[in-house]
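Enquirer: what shape does this take:
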Amino acid sequence: MAGEIQPPMGLYCSCPPTTGNGNGSVIPEVAQLDHVDGVLVRLEWGTLEPSPGVYDWSLLDEQIARAELYGIKVSLAVVNGNAAPSWLSALGVDMFSFQFGTETREMPVPWDSTFQSRWTQFIADLGARYANEDTISLVYATNSSRNGFEMQLPFTPTDQVNWANAGYSDALYAQSWTDAIDAFVDAFPNHPVSHEVHPVLGSDDVANEVYQHARDTHGDAVGVLAAWWMVHNALDVYPGMFEILQDASYESHSQVQVANSYTNTPDRFSDEGYQGEIDLAIESGVRYMEVWNSDLLNASLTDLMIETAERLNTPFCGAGDMDENGVLDFFDVSAFLGSFGKSDPRADFTGDGRFDFFDISAFLGAYSAGCP
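Expert: Below is the predicted model:
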């Protein structure tokens, strides 16, 4: 990847959020594993800014110190939405009420001007403190949304009526995201930034507009996260988001967060089990993956996790890199021909279920394109 900002690579823990209870996101049993490269640290905006302009950085400082102790990196996400400070209401911020399971929650309306002003100021102050912190390997751009981390909004029929009453438009919501991304890039000029992509109220338009803005404005400094990562979701539920993720793998950088724990819910995984989720991500150019701490601590998955960490730490060199070693050479041609001769799905470069001249032509095109 060109430029000085290098995106993180490797196996990260999608560990529980840091709330002040226990060890937070940096769990010692996970952090001490040699094949774990880092951990996602999620903290609530309301915890970090308990009153307007007054900050409490102690939890984040503690998590960074813990990560340094174990020699791992931190991906930082400040959770917005329902985790925004309660004092915003007193400032006149328009709040949106919705059901989250059995709970009634509130989130700032993303295009409210007072909310945007306070959020932008917080981002700037966050960057003023941590812009030169090397232990932070990635900063997630977040916004007011259904869970304060991903892009989707509350979307029940009642929610959709209420959004219309609140003045929702794709353009307004997309602008709130592009403004947040711009603010994070300005605040963290030395760090890669990434944003999640999700359909919004049943449409791919917002995600596409936000991604295109990030590409046009910030180039390879801003990447894309798929927090919904499962084979079924990529191929059947969110194909438009999967296309964005694949494009980001070539044009900037990409991350996936496995949506489920194999230890707890193995039935939610592909027919190939965890291996299928890993293979599709890596074949799509992803070199950063967040997995649940329960799976990292599952002894039956340890060998697979070690192998996955090694694969993720090998640079992406395009679809033509059949042996995934980060270079294009004769061995990739040989691997393709071997797969083609056995009708291995990896050689089905056109994805039409057939093995013919068009697959050979597509492979040669990918090989000739070289590494991104």
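Enquirer: C-alpha only now, for contacts and for neighbours.
Expert: Fine.
Enquirer: now do stretch 75-95: distance from first to last residue.
Expert: Stretch 75-95 has an end-to-end distance of 29 Å (criterion: CA to CA, to the nearest Å).
Enquirer: who's in contact with it?
Expert: Residues from elsewhere that reach stretch 75-95 (CA atoms under 8 Å, 6 or more residues apart in numbering): 38-47, 49-52, 105-109, 112-115, 136-149.
Enquirer: could you rerun that using 6 Å?
Expert: 40-46, 106-109, 114-115, 136-140, 143-145, 148-149 (CA atoms under 6 Å, 6 or more residues apart in numbering).
Enquirer: those in helices, which ones?
Expert: Among the contacts of stretch 75-95, the members found in helices (DSSP state H) are 45-46, 114-115.
Enquirer: filter these to the buried ones?
Expert: 45-46, 114-115 (16 or more other CA atoms under 10 Å).
Enquirer: looking at these, spot the one nearest Arg129.
Expert: Checking these against Arg129 with CA to CA, the nearest one is Trp45 at 15.0 Å.
Enquirer: please generate a structure for the following sequence too, so the two can be compared:
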Amino acid sequence: MYYPKRILASALAVIMLALVAAPEAPAQPRRCRGGIFSLYGNSQVPAEAPELASPDVAGISVRLHWKVMEPRPGAYDWSLIDLALDLARRHRKKVMIRVTAGMYSPDWVYQRGAQMVTPTAALREKVMRRRPALRAQLDQVKAPVPWDTVYLQHWLAFVRAMGARYQNHPLIYSVQMTGGGLTGEMVLRPELEWHRYGYSDAGLIAAWKQIIDTYQQAFPRHPTNLDIMEPIRGISKVLDPVVAYCLERYPGKVYLQQNGLSASGLEPRLQNIIRRAAARTIVGYQMLGGRDWQDHKVGDRGRAFDIALADGVSYVEVYRSDLMDPTLRAAVHRLAVGLGCAP
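Expert: Have a look, this model is predicted:
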């Protein structure tokens, strides 16, 4: 005599027992798509780099200045990039290149007619009353208006020349895109009163799109990075449209990163952009500082690295001074393992 219900119940019990008893499939190791990059100081490329002996370090990140690399119109000095590439070659590493315009633009670009931004006397007085700590920064500010056509003409000509020389180089990991902000990021200080120079969101967005397109055309075989930030806090609405343009126009070809990683986290809006973008492109972080720069603001490195891994980044720019610190070796190794880039 058959008992269908009993047979079915027994079969289900056997199946459930097998599922419970079956060992979990091992987690798939994370594929290395970047790693840890040793971040060098402005216009600094050391002749020797002992931190590159570590297998946990994937490459170097150099920060160079346009005014050094094109001291005269059309006269290019590529020696620092060549030195960085040679250093990487000797250690079998990769290079992340960042040439910054903005405050580091050559004087001749103003002589050619580019509009220059400088703090007014009234602005200096106001800042001294309200935020005297900013005076030193304001004293250094001299930069082109990012949407100025003369400035863009010369800056983008430099980008094309750089691409003509390096677009096929196998040791380049990525090329950082600059030119729409005061430094390597997108930021424009609100204290500079940009309305005096005809500011509009549309104008700055258009300038960034032109810069992004030019980098992509100059480096068709390499990804480019955008260091995200809302340009004028509380005023501009530029960041979201520019990020959307990168992800939609150049999916997987433009990497996004934020340059303020610390143990206390990041600005929530920027962190959320990085987290969401991780499903569509490579994302990364740059540390807020290192042992020789804003050490106390960065805080516990292990905690900062954990935040980076939780946010799904593929690479982290770590200050060279941290990579040279033996007390941070374990934290650095754990980061490399988490990125899937440890041997």
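Enquirer: before we move on, the earlier item: in TSV, list the buried ones among the ones in helices among the contacts of stretch 75-95 of the first structure along with distance to Leu297 of the first structure.
Expert: What follows is those, written out as TSV (distance: CA to CA, whole Å):
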residue	distance to Leu297 of the first structure
Trp45	29
Gly46	31
Thr114	44
Phe115	40
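Enquirer: closest one of these to Thr158 of the first structure?
Expert: Among these, and counting by CA to CA, the member closest to Thr158 of the first structure is Phe115, at 23.5 Å.
Enquirer: that closest one maps to what in the second structure?
Expert: Residue pairing (TM-score structural alignment): Phe115 of the first structure is matched to Tyr151 of the second structure.
Enquirer: and stretch 48-61 of the first structure, end to end?
Expert: Stretch 48-61 of the first structure end-to-end distance (CA to CA) = 11 Å.
Enquirer: any idea how far it is from the chain center?
Expert: For stretch 48-61 of the first structure, the distance from its own C-alpha centre to the chain's C-alpha centre is 24 Å (CA atoms, centre = their mean, to the nearest Å).
Enquirer: in the second structure, which residues correspond to that stretch?
Expert: Alignment note (TM-score structural alignment): stretch 48-61 of the first structure is matched to residues 69-82 of the second structure.
Enquirer: any buried residues in the matching stretch, and which?
Expert: Neighbour-count burial for stretch 69-82 of the second structure flags 69-71, 76, 80-81 (criterion: 16+ other CA under 10 Å).
Enquirer: same thing with stretch 246-262 of the second structure?
Expert: 246-247, 250, 252-262.
Enquirer: and which of those is nearest Arg130 of the second structure?
Expert: Set against Arg130 of the second structure, the nearest of these by CA to CA is Gly260 (24.7 Å).
Enquirer: what's the mean deviation for the one helix or strand that closest one maps to versus the first structure?
Expert: Secondary structure from DSSP states H and E places Gly260 of the second structure in strand 254-261. Strand 254-261 of the second structure: mean distance to aligned residues in the first structure after superposition is 1.0 Å, counting by mean CA distance after the TM-score superposition for the first structure.
Enquirer: give the aligned range of that strand in the first structure.
Expert: Using TM-score structural alignment, strand 254-261 of the second structure pairs with 222-229 in the first structure.
Enquirer: hmm, who's touching that stretch?
Expert: Against stretch 222-229 of the first structure from outside (CA under 6 Å, 6+ apart): 193-196, 252-259.
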